[in-house]
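Undergrad: show me how the following folds:
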Amino acid sequence: MIRTRREEAKRSTVKAAPLPALWRVMTMLMVLCLALLALPLRAEEKIIHSHGISAFGDLKYDEGFAHFDYVNPDAPKGGEFSTWSPGTFDSLSPYILKGNAAAMSSVFFDSLLSGNLDEPDAGYGLVADWLEYPENREWVIFHIRPEAKFWDDTPITAEDVVFSYEALRDKGVPVYKVLFKDFQSVEALDDTRVKFTFSPDGPLRELIMTAGGLPIFSKAYYATRDFAESTLEPPLGSGPYELLSVDPGRSVSYKRRDDYWAKDLNVNVGQNNFDVLTVEYYADYTSAFEAFKGGAYSYREEFLSLLWATAYDFPAIQKGWVKVETLPDGRPAGTQGWWFNLRRPIFADPRVREAISMAFNFEWSNESLFYGLYERTDSFWENSDMQAEGMPSEAELALLEPLRDYVPETVFTEPAFVPAVSSPDKVADRKMLRRAGKLLEDAGWTVGDDGIRVNAKGERLRIEMLNDSPSFERIFNPYVENLKRLGVEAVYNRVDNAQLQEREKKFEFDITVRRYSMSQTPGIELRGIFGSEAADAQGSSNIAGVKNEAVDALIKVIENAKSREELNTAVKALDRVLRAMHIWVPQWYKPVHNIAYFDMYERPYGDTPPKTSLGEMGLWWFNPEKHQALIDAGAIR
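TA: A predicted model of the protein is given here:
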């Protein structure tokens, strides 16, 4: 063996060391060893073995439970459930950026865990029979059921789970990169065990449930197909429904599989009751409503106040063929509004955004257009105990004070922002428009000779308001006219649904309408909606392009909250900051479901549905006698 001169010199030095020096080294080593032996032994890490997992506290359902409380375990199978969707579609791939995926096309795929409608922050074993994890939740091993299979009768393996994670990370919609930020590794330990290891600094409270909720794809199936390519080819899945038929852009139907491997699992008992699920597509709201009146589809939730107040008296209702109901909605109200594209320099000044918001007269709209059916949205967590109110509490201030340099001063000096109240008498509230005009002038936008506001560079204050719904024109038009009175060169541009989706994916808009259904246990998904990392990722849910260090910090606090109380406090603080930033023009909400359906369905609850969902496609079932009566009466074909 060849050695360098430096190595030889080292060896010579060691050989020449005097005995007393070696003795001192040995003595020091012995002392160190004795000291280490005297230290208390580290307690052995406790490993939890469970049939499920929850964010806070204990699971509601014990191991071996028969079924969820809100289902009818004896619900009969059969029949069809049909509803509608706006716009169009050209893909059956809901997890990638390319194409517009058909509604419900995620129904093909199972996941390791299943959620439920009783607990917004819990998951129970589906593909995974059970899971093991340490108390600090830095890793988890899912044990896959040996009976779990894809439709071609091949087993679901740990390698399929690893492939699914990698496919979503590398080729899925950009939000997955954000969600997987704290996933250190995913590895197949053998065919039935897959291990997820997480960053110790990540949101450990919910990362296991994030992993458990991932759709599982067949690695063998995609060996000859590109996961990132849009397609109308029905994929190989493992879920309860497969594709029955597809008419691109017009309708899609899914057929329940009698041989579904998990049909008798406790998490599925009393669910997936319809033989066929169908979604009909319509270009606009009015044509969809007329089609429902004629029996083209059987179930409709009404979101348009004009129709609900004036149009639900057609003959099928009068004859008792169609049932009309209002049921309570226990979820946080949908976060719906006009969202500013903060990537546009024109919206850099929050005073501009606040002024534009003040031009919307909700009070007039509610009285004149909505028949008084709505309430004004104030909060991103409206209709929940996570909504910020009044001045910040001491607990909120403890979170906000270290972030003072990154948030508006009004967060500390004023109550949580609520939109100004306009007069309902006239769409143009002159007092409100004067206040809005003063904000624009303070921001450097003055009225030019032609009545349009310009800045110091002579640039005109021009904004385009983007939408795809004809039914929204009656709301947009008065708003646009108020903006024009304010000196804003406002343009309402209605495009088709496909163009809208493409422009939103690429952030090619000034102002657009968006609605988010906020979780009752907010967490990691907030990165995709408000986090800086998602702001410039095409196709992300951060439609406004929010980039703010305080927002990112508060999201992290939310993710790591150890109790419901801590969570609520952190969400209130975030809500307070976002509202003060004026990133949107909040619209309206109603804490109820307005539904209509042909009278051929039954459900396991009366007038009090589970808080998180009506469960109409999963919990309801088909009554063949009622269906035949409708046919005999000529109500449906």
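Undergrad: going forward, measure contacts and count neighbours with C-alpha atoms only.
TA: OK.
Undergrad: strands of the stretch 51-200 of the chain, residue ranges please.
TA: For the stretch 51-200 of the chain, the strands defined by DSSP state E, counting those that start in this stretch cover 52-54, 80-86, 113-114, 122-125, 128-134, 139-144, 183-190, 193-198.
Undergrad: tell me what the shortest one is packed against?
TA: Here strand 113-114 is seen to pack against strand 122-125, helix 204-212 when contacts are counted using 3 or more CA pairs under 8 Å, 6 or more residues apart in numbering; DSSP states H and E.
Undergrad: 7 Å instead?
TA: strand 122-125 (3 or more CA pairs under 7 Å, 6 or more residues apart in numbering; DSSP states H and E).
Undergrad: report the buried residues of the strand it packs on.
TA: Applying a neighbour-count criterion of 16 or more other CA atoms under 10 Å, one finds Ala122, Gly123, Tyr124, Gly125 buried in strand 122-125.
Undergrad: got TSV for the strands of the stretch 51-200 of the chain, with distance to Ala573 too?
TA: Formatted as TSV, these follow (distance: least, CA to CA, whole Å):
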stretch	distance to Ala573
strand 52-54	24
strand 80-86	35
strand 113-114	31
strand 122-125	24
strand 128-134	31
strand 139-144	30
strand 183-190	27
strand 193-198	27
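Undergrad: please provide the structure for the following sequence as well, for comparison with the first:
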Amino acid sequence: MRAPILALCLLLAVPAALAETVAPVHGLAMHGAPKYGPGFRHFDYVNPDAPKGGEMRLAEIGGWDTLNPFIVKGDPPGGSDLPFETLMANSADEAFSEYGLIAETVEVPADRSWVVFNLRPQARWHDGKPITAEDVAFSFDILKAKGHPRYRFYYAAVDKVEVLGPRRVRFSFKPGDNRELPLIVGQLPILPKHYWQGRDFAVTTLEPPLGSGPYKVAAFETQRTITYERVRDYWGADLPVRKGEYNFDRIRYDSYRDTTVALEAFKAGEYDWRLENEAKKWATAYEDWAGLKDKRGRRQAFANQRPAGMQGYAFNLRRPLFADIRVRQALGLAFDFEWTNKTLFHGQYKRTGSYFANSELASVGLPSAQELAVLEPLRGKVPPEVFTTEFKPPATEGDGNIRPNLRAAMKLLEEAGWMVVDGRLVNASGQPFAFEILLVQPAWERITLPFARNLARLGIEAGVRTVDTAQYKNRLDHFDFDMVVHVWGQSQSPGNEQLGYWGTESADAPGGQNLAGIKNPAVDSLVDLVISAPDRETLVARTRALDRVLLWNHYVIPQWHLGLDRLVWWDKFGMPDKVPSSGVQPMTWWVRK
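TA: Next comes the predicted model:
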């Protein structure tokens, strides 16, 4: 009987995850099943018969100095991701689902403690060599070791990567309930090991790196222009996740000094397609555009259902000046959104009152029972208003008279130990309350200068400084600022990226996304709960709880959002009939014959 007993013991010693039989699947959803089943031919929001050809000319603001978009050094050009592919591809009409791209199929156990990717045999680099599991493992290792800091945080819960065969690779995850990990590994950009051997990945380069995507760099002039050319024998052209996409033979980005110059260049026909982010320009700047008058151009706003995220004046909490929550709240009272919207924006915007605005993830009213179950263990560690009061940004009548707000602000500042002496706000040591608002575009000056004037009425010296894009990026990468305008974009399925936005460990990582420098154990705890949410209903409740705590800590002065994509373009393009929930997808357009 010893042999059967020994065999049984050996069987029991096999880890459950390895013993589990897992069937390969074509796609994954964060919660539930993906919308598109096995054998789907294309996404619903594309035209699978879109013709190929022509050129799309685009604009970007500021210059660039590197063709490596994966590191913290340098500024890459617009479209720098076009030559590269990932293991899987997102759809634009689901909260969070991915389908095979470089990976043909994926294997995931019920507990999502690991994932195996089976690569497509036809997947090729632009030099014709096959993409292998060794390339996948290399990509993960090099991005974590030498890539932008966001990769280290995003993939921090990956324990190891193993090459199981020429086209088969496995990622194992650290203990914990993190159902998103197979999907975020699916977003891993895959880089060629054979190309990067002997090259320094961490430095800027003007040699176009080898890729595997639908485009490759054809021509460029640093700081001025770059043209990408469609790869004629692109291996993925007929895949369901690529059918009807990337239809242009060439995509060109031209660099402009600022948005005003770029607008005039567009109206002169120097480029073809423009996303208008300035309300004043949308309302008035196209009245003299010949393209509208003679119907050679079009202007249209498209509704979207994607979370607007948070745009606001972000405090740098590394500055002792902003350590007191009462000070941050007081400064927020000095921003007159209603006057700004009425006078500068033609009434186009909504005030942002959530880090997940324009979505079901935004907190509303008082906490629900599900939210309270999450928040109660944090009572005493978060602002008490989280439990008792719906967060609403301070409001005004919009007539420029904000005396009630300024009185409330002064009371808070006095409680925090500040006082006005000879017209200046000073602390007990006589040091003035002075800081700088750093901007990257002159267009922001007309918005920020009135805010600074309101602060001056409180005795606060708020300087406004606009710098070029290179200096701006360098200062943000090293947290060398007092206050900036920043946008934290959000998806319909928040997860591990929240660690990079708000997590304590990311607060001091150069180039990181925790721009405010938040170090709050309660926020860390809530982020962990968002990541481990087992279903959509729980995810929504936990995200709303996180939203409340972020809001009531006054880490930013919220600005505004729209819920529309405002587009203007020269009428040379065709577009699909359907716009997905994520908004307009320009790479599904085509040049009309």
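Undergrad: TM value for the aligned chains?
TA: The TM-score (TM-score structural alignment, normalised by the length of structure 2) is 0.96; 584 aligned residues with a CA RMSD of 1.9 Å.
Undergrad: if we can go back for a sec, out of the strands of the stretch 51-200 of structure 1, which gets nearest to Tyr516 of structure 1?
TA: For the strands of the stretch 51-200 of structure 1, the distance to Tyr516 of structure 1 is smallest for strand 80-86, at 16.7 Å, taking CA to CA.
Undergrad: thinking again about what came up before, got the buried residues of strand 122-125 of structure 1 as CSV, with distance to Glu625 of structure 1 columns?
TA: Shown next, in CSV, are these (distance: CA to CA, whole Å):
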residue, distance to Glu625 of structure 1
Ala122, 37
Gly123, 36
Tyr124, 35
Gly125, 36
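Undergrad: return the closest of the residues you listed with respect to Leu439 of structure 1.
TA: Using CA to CA, those come closest to Leu439 of structure 1 at Ala122, 46.2 Å.
Undergrad: that closest one reaches Ala55, doesn't it?
TA: Yes: using CA atoms under 7 Å, Ala122 of structure 1 makes contact with Ala55 at a distance of 6.4 Å.
Undergrad: taking the centroid of structure 2, which residue is nearest it?
TA: Nearest to the mean C-alpha position of structure 2, counting by CA atoms, centre = their mean, stands Gly489 at 4.3 Å.
Undergrad: what residue of structure 1 takes the place of it?
TA: Here Gly489 of structure 2 is matched to Ser517 in structure 1, going by TM-score structural alignment.
Undergrad: tell me who's in contact with Asp159 of structure 2.
TA: Asp159 of structure 2 makes contact with Ser172, Phe173, Lys174, according to CA atoms under 7 Å, 6 or more residues apart in numbering.
Undergrad: which non-adjacent residue is nearest the aligned residue in structure 1 for it?
TA: Residue pairing (TM-score structural alignment): Asp159 of structure 2 is matched to Gln184 of structure 1. Excluding its sequence neighbours, the residue lying closest to Gln184 of structure 1 (CA to CA, 6 or more residues apart in numbering) is Phe198, at 5.0 Å.
Undergrad: count the neighbours of the one you found for me.
TA: Counted with other CA atoms under 10 Å, residues neighbouring Phe198 of structure 1 total 22.
Undergrad: give me the number of residues near Gly365 of structure 2?
TA: Neighbour count for Gly365 of structure 2, taken as other CA under 10 Å: 10.
Undergrad: for the one 10 residues further on, same thing?
TA: If you count neighbours by other CA under 10 Å, Leu375 of structure 2 ends up with 22.
Undergrad: likewise the one 3 residues further on?
TA: For Leu378 of structure 2, the tally of surrounding residues (other CA under 10 Å) stands at 17.
Undergrad: residue in structure 1 paired with it?
TA: By TM-score structural alignment, Leu378 of structure 2 lines up with Leu403.
Undergrad: quick one on the thing from earlier: of all the buried residues of strand 122-125 of structure 1, which comes closest to Glu473 of structure 1?
TA: Taking CA to CA as the measure, Glu473 of structure 1 lies nearest Ala122 of these, at 40.9 Å.
Undergrad: find the nearest non-adjacent residue to the closest one, please.
TA: That would be Ser54: by CA to CA, 6+ apart, it lies 4.1 Å from Ala122 of structure 1.
Undergrad: so what corresponds to the one you found in structure 2?
TA: By TM-score structural alignment, Ser54 of structure 1 lines up with Ala29.
Undergrad: residues contacting its match?
TA: Ala29 of structure 2 touches Phe96, Ser97, Glu98, counting by CA under 7 Å, 6+ apart.
Undergrad: structure 1: which residue goes with the last one?
TA: What it means is Glu98 of structure 2. Using TM-score structural alignment, the equivalent of Glu98 of structure 2 in structure 1 is Gly123.
Undergrad: excluding chain neighbours, what is closest to that match?
TA: Closest to Gly123 of structure 1 by CA to CA, 6+ apart is Gly115, at 4.7 Å.
Undergrad: that neighbour: neighbour count?
TA: Neighbour tally, Gly115 of structure 1, other CA under 10 Å: 19.
Undergrad: gap between it and Tyr124 of structure 1?
TA: Per CA to CA, to the nearest Å, Gly115 of structure 1 is found 6 Å from Tyr124 of structure 1.
Undergrad: ok, Pro146 of structure 1 next?
TA: Noted for Pro146 of structure 1: a distance of 17 Å to Tyr124 of structure 1, by CA to CA.
Undergrad: same check on Ala316 of structure 1?
TA: Distance of Ala316 of structure 1 to Tyr124 of structure 1, computed by CA to CA: 42 Å.
Undergrad: picking that back up, deepest of the strands of the stretch 51-200 of structure 1, which one?
TA: strand 122-125 (a mean of 25; mean count of other CA atoms under 10 Å).
Undergrad: what's that strand packed up against?
TA: If you count contacts as 3+ CA pairs under 7 Å, 6+ apart, strand 122-125 of structure 1 packs onto strand 52-54, strand 113-114.
Undergrad: relative to structure 2, what is the average displacement of that strand?
TA: Here the mean offset of strand 122-125 of structure 1 against structure 2 after fitting is 0.8 Å, by mean CA distance after the TM-score superposition for structure 1.
Undergrad: what sits up against that strand?
TA: Outside strand 122-125 of structure 1, the residues within contact range by CA under 7 Å, 6+ apart are His51, Gly52, Ile53, Ser54, Ala55, Leu112, Leu113, Ser114, Gly115, Met209.
Undergrad: quick one on the thing from earlier: for the match of Leu378 of structure 2, which non-adjacent residue is closest in space?
TA: Ala550 (5.6 Å).
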